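1. turn this into a model:
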Amino acid sequence: MKDRGTAPGAVHRRFEALDTAEAAAAPAAPAVVEPAVIAPRTGEHDHGLRTVVERARRRIGSGALPYLLAALFFVIYTTHSLLRHRRMETHAYDLGLFEQVVRAYSNFEAPVSDIRTPDFNVLGEHFHPILALLGPIYRVFPGPSTLLVAQAFLVAISVVPITRIAARAFGPWGTAALGIAYGLSWGIQSAVSFDFHEIAFAVPLLAFGLDRFLLGRYLTAMAWWLPLILVKEDLGLTFAAAAVPLLLLRRWKMAAAHVLIGASAFVLAIFVLLPAINPNDTYAFWGNLDSSQRSGNADPTTPLGRVPISELVIELPMSMVLPSVKWMTLFTLLLPTGFIALRSPILAMIVPTMLWRFTSSNEYYWGTYFHYSAVLMPIVFAAFVDGVVRLRASRVDWLRRYAVHAAIVPLAVSLAFARDFPLMDLLHKRTYMVPDRVRSAHKVLDRVPDGATVSATMSFSPQLVSRAGRVTDFPTLLPGRGYAAIEVWGNNKDWARYWIAHLIGQGFTEVAREPGAVLLKRD
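-> The predicted model follows:
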């Protein structure tokens, strides 16, 4: 039997009509509990001063709450990111690489990264010209911290629309609970804690667009989502997937526009723009679709003709859940919503991202770490609220009661997961301490002159990019005079010692040595 109130556009009209304060005060209808309506806290006919003050407090609180939460999470994300960089836990891939890209944009140059490959234009690997927006900021505030703070801001500002969406379905406490749950969600935490990535731009664009979409303002939502095609090539398909809820709403023209624009942008990027810039004249990630490979380094020269398309199609159902890490990722993605997100057609927008990740041979794409799930978080949380609104119009009594109190589920799950995700580090003293090996490393890196050419190991690269002339990923060496900055700690000690001895045998001289770090020079 169909639930009441699920006719095309009905849910969206209810979203548009709801006011946060009134939703917290209006009584439910006796026959059908209207979606997103919370029972009153005070007497229905109490018009005293206390009621007026309470309603005013709720209006002010609900209006300011999204911005207060965003500011709080901006401070948390920024603190966490900068402390990681201070402890030398950021890397060449990808903070050092993207700093070179943004630095090039700030100088009105092509986005070349010597860390990726000497003289390599990164627009031949991924299509993310939106990074040029950071160029003017970097020109004023050069350094890796600029990228980390920018990412923290972009991700934190997405809390505003998600909290607004929650405010149309829950009272003040439920709204706060969902906003906090989103800010602490594992996909957001993993992204903030893993250097810098272009997808930071996608998170607020998706969130603000979903806010408008759930109000039935589909053209405004499209305007928010359109820049996604400049963030990364696969996000054109995410833009196209918004056609699914639009089709269910019988918005035929809008759905067709999404498919046409999104699919065209995707095809143009991977078949024309990226191959035109790539030195191998192909899209660099076709090799990830070869199921015989199980690594993070697919052959970037693989042409489309070598991709086993028929095998991919036949094995698609299995590849979406096996190995087990894949279905665990799906489970972990939906668990914070109590699986209520499955009630919303908005959830279809996660499908393109899950398809390219799970059909890839790159095992790093399958799990819950790194930045790959950040773009899914706004979609899942918006789908959760949409699902709650739909459940509150259900004929099933226990589903309606569950929906009324559902805001606690995302918060409980996010807090339960927090122990295993990075922001919990802020509660430990060691997070604020600078290890002795880092102090020693800085003594060595300070010997590198500004403007020099340096081949640096992973942890040293982000410390040098802003002031060095060129930085490559060790052991890649550019010809001529230059330096080699080598970290000698962790699991790479034997490897580092081998290379130090080898380079000295090739004419390098030792300039500085401290526990855990060595600097070599070639004249």
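
2. could you use CA atoms for every contact and neighbour count after this?
-> Will do.

3. is the residue nearest the centre of the chain in a helix, a strand, or coil?
-> In the chain, the residue lying closest to the centroid (C-alpha atoms, centre = their mean) is Ala374, at 2.9 Å. Taking DSSP: H, G, I helix; E, B strand; the rest coil as the rule, one finds Ala374 in the coil state.

4. strands along this protein, start to end?
-> All strands of the chain, identified by DSSP state E, fall at 112-113, 120-121, 453-456, 470-473, 482-487, 509-514, 517-522.

5. and those strands: which comes nearest Pro345?
-> Within the strands of the chain, the stretch nearest Pro345 is strand 120-121; the backing value is 38.5 Å (C-alpha to C-alpha).

6. before we go on, could you also do this sequence so I can check it against the first one:
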Amino acid sequence: MLFKLTQKQGLQWIIISAIAFLAITLGLTLHRHFTFYSSYDQGIFNQVFWNGTQGNFFQSTLSSQLSTNVVHSGEVPKVNYHRLGQHFTPALLLWLPIYYIFPYPATLTVLQAIFITAAGLVLYALGRIYLEPAIAFLIAVSFYCANAVLGPSLANFHDISQIPLFIFSLLWAMEKRYWWLFGLLGIGTLAIREDSGITLFGVGVYLIASRRYPKIGLVVCSFSFLYIVALTNLIMPLFSDDVAKRFMLERFGQYAEGESASTLEIIWGMVSNPLRLAVELVTPVFDTIKYLLGQWLPLAFIPAVAPASWAIASFPLLKLFSGQGESVLVISLRYAMNVTPGIFYGAILWWAGQGFGNFNRQVADCQPRTLRPQFRRFWVFCMCLSLIFTITSNPSRTLYFLIPDSIQPWVYIPAPEQWQRVPQIRSLLNKIPSDASVSATTYLIPHVSSRREVIRLPALELENDAGNTISVDYIIADLWQLERYRAAFKLDRLRLESMTNLIEDVTSRNLYGVIGFNNGVILLQKGVDSDLKAIALWQNYLESINY
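-> Next up is the predicted model:
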């Protein structure tokens, strides 16, 4: 018996699935945030939005702390640093009115869940253009089950979360021949991020290769390429040197020489040394294959034989596979979302009957494929397997209360234990004035980022609006978390040692006084004497962790 759904049933089931996805992802990510597991990027975007409501658009001391001027030249972070030099993201202005009404870090978490949920609904509408409700429904549910979608959905807010919604909507407009909407969404896609034009370029290649709309495809490819080149070589350098001196070298430095490289120099390095590029594309071999299988898994590996998937997704894949660093091949990280639109749209066209043998035929003239019960069961199995892989990977530690961070040695923090700490941390955060400058540990950054002057420990200095270098007014550090994780993670062990040495140094020199201590969380204020009870608690704690 074949799996059938009426049009009404298909719409009902996809709405139910979307609500379930929204409820689960929103519940988990809000739980992550309010139990102090959202981290640095959440703080960066929140500060960018908060500064936007104050008229200081795209400025961030937290982004400045990651800039080449700070990382490589040893300068102090600046409050008027424009993040557009690192990532060009004007599309964020679309959501600024919402943040203005609800000016909280958690608002960004809600927005991200809505973006991705809405993308699944648009994907269903896109599938229904050619497919019966049952197959369109399974494709949309596969999107919600994909590790490359669910993993980044459970992370900090990130600009790439807008990509699936914009690209699926653009493809839907193309299928409906709403060219004015197609153009607006194309411009909107480019505004999401400086590299989002790579995914749009893939759409243009598909339109040319399939001969559906070759002239429009040529315009899309040309405009996307020229936009990326002009943006990264002419516009972004007006704000900072981060593209040439940091991001290009960190990700693609193997194709360049010297201490800086433009995108054109990187492209030339790839073209002039094809052997090196070929090696980079396939190595490490096992991780590359595993990444592709992870992208294909929720769709039962159909994208592997779908020509449209290869046409569109090849270009964001090329960017990932040609880069260096461990993060590029982690499917649960945000970069994977650049690949998913092409993967899923190609699956739609494959089920509509398009294959390598008839790639140049109009999709409407192809014979749709039939979903057999055996394959449907295999497809559902693949979706479940994708969910299992996502859960066990514990993306962004969102499932810390379910999945241990380490088995040997055992590192696990139950939800009740972490929730007991929430009021303890809040009691110290509430002592910090809203207009004071702050330096905080990573997981406290989002909760103090709605201010002009905030940086991450161990940094203590920044440049204010007057151009003066100042020391922050307050220091707040969650040492308990570092203490719990140090047994299994060397970096946390080193950070704990660094933080305790820093606190001992600034208090011994009377630069800061300890004004609050509660269960491993310490609060210091500049230029005051330490509270006797708080300093005693700190000394006892210090002795207990230095055993």
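
7. before we move on, back to that, any idea what the residue nearest to the centre of structure 1 aligns with in structure 2?
-> Under the alignment by TM-score structural alignment, Ala374 of structure 1 pairs with Met337 in structure 2.

8. so the aligned partner of Val122 of structure 2 in structure 1 versus Phe417 of structure 1, what's the distance?
-> Taking TM-score structural alignment, Val122 of structure 2 has Pro161 as its aligned residue in structure 1. From Pro161 of structure 1 across to Phe417 of structure 1, the span is 23 Å (C-alpha to C-alpha, to the nearest Å).

9. would you confirm that the match of Ala374 of structure 1 contacts Ser161?
-> Yes. With contact defined as C-alpha atoms under 8 Å, Met337 of structure 2 counts as touching Ser161 (7.1 Å).

10. what's the overlap in contacts for these two?
-> Jointly contacting Met337 of structure 2 and Ser161 under the rule C-alpha atoms under 8 Å, 6 or more residues apart in numbering are Pro152.

11. just the helices in the stretch 201-350 of structure 2 please.
-> For the stretch 201-350 of structure 2, the helices defined by DSSP state H, counting those that start in this stretch occupy 214-230, 242, 248-252, 263-272, 274-282, 285-296, 307-321, 340-351.

12. as a markdown table, these with distance to Ala134 of structure 2 and mean neighbour count would be great.
-> Listed next are these as a markdown table, based on distance: least, C-alpha to C-alpha, whole Å; neighbours: other C-alpha atoms under 10 Å:
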| stretch | distance to Ala134 of structure 2 | mean neighbour count |
| --- | --- | --- |
| helix 214-230 | 31 | 17 |
| helix 242 | 48 | 23 |
| helix 248-252 | 42 | 19 |
| helix 263-272 | 43 | 16 |
| helix 274-282 | 36 | 15 |
| helix 285-296 | 19 | 17 |
| helix 307-321 | 21 | 23 |
| helix 340-351 | 11 | 27 |
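
13. now the ones you listed in a markdown table, with distance to Val48 of structure 2?
-> Shown next, in a markdown table, are the helices of the stretch 201-350 of structure 2 (distance: least, C-alpha to C-alpha, whole Å):
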| stretch | distance to Val48 of structure 2 |
| --- | --- |
| helix 214-230 | 23 |
| helix 242 | 17 |
| helix 248-252 | 23 |
| helix 263-272 | 26 |
| helix 274-282 | 35 |
| helix 285-296 | 31 |
| helix 307-321 | 26 |
| helix 340-351 | 27 |
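
14. out of these, flag the one nearest Leu30 of structure 2.
-> That would be helix 340-351 among these, by C-alpha to C-alpha, at 24.4 Å.

15. what's the mean deviation for that closest one versus structure 1?
-> Taken over the aligned residues, the distance from helix 340-351 of structure 2 to structure 1 averages 1.6 Å (mean C-alpha distance after the TM-score superposition for structure 1).

16. packing partners for that helix?
-> With contacts taken as 3 or more C-alpha pairs under 8 Å, 6 or more residues apart in numbering; DSSP states H and E, helix 340-351 of structure 2 sits against helix 133-145, helix 163-176, helix 197-209, helix 285-296, helix 307-321.

17. Leu219 of structure 1: which of the strands of structure 1 is closest?
-> Nearest to Leu219 of structure 1 among the strands of structure 1 is strand 120-121 (34.6 Å), distances taken as C-alpha to C-alpha.

18. show me what Phe168 of structure 2 aligns to in structure 1.
-> Aligned counterpart of Phe168 of structure 2 in structure 1: Ala207 (TM-score structural alignment).

19. go on, Lys319 of structure 2?
-> Using TM-score structural alignment, the partner of Lys319 of structure 2 in structure 1 is Trp356.

20. map Gln151 of structure 1 across to structure 2 for me.
-> When structure 2 is aligned by TM-score structural alignment, Gln151 of structure 1 is paired with Gln112.

21. what does Tyr498 of structure 1 give?
-> Match for Tyr498 of structure 1 (TM-score structural alignment): Asn501.

22. and for that match, the neighbour number?
-> By other C-alpha atoms under 10 Å, the residues close to Asn501 of structure 2 number 11.

23. quick revisit: look up how far Trp95 of structure 2 lies from the match of Gln151 of structure 1.
-> Taken as C-alpha to C-alpha, the span from Gln112 of structure 2 to Trp95 of structure 2 is 11 Å.

24. and Tyr400 of structure 2, by the same measure?
-> Tyr400 of structure 2 sits 30 Å away from Trp95 of structure 2 when distances are taken as C-alpha to C-alpha.

25. from Leu317 of structure 2, how far out is Leu264 of structure 2?
-> Using C-alpha to C-alpha, Leu264 of structure 2 is found at 19 Å from Leu317 of structure 2.

26. and what of Lys526 of structure 2?
-> Lys526 of structure 2 is 49 Å from Leu317 of structure 2, by C-alpha to C-alpha.

27. same check on Ile187 of structure 2?
-> Relative to Leu317 of structure 2, and taking C-alpha to C-alpha, Ile187 of structure 2 is found at 22 Å.
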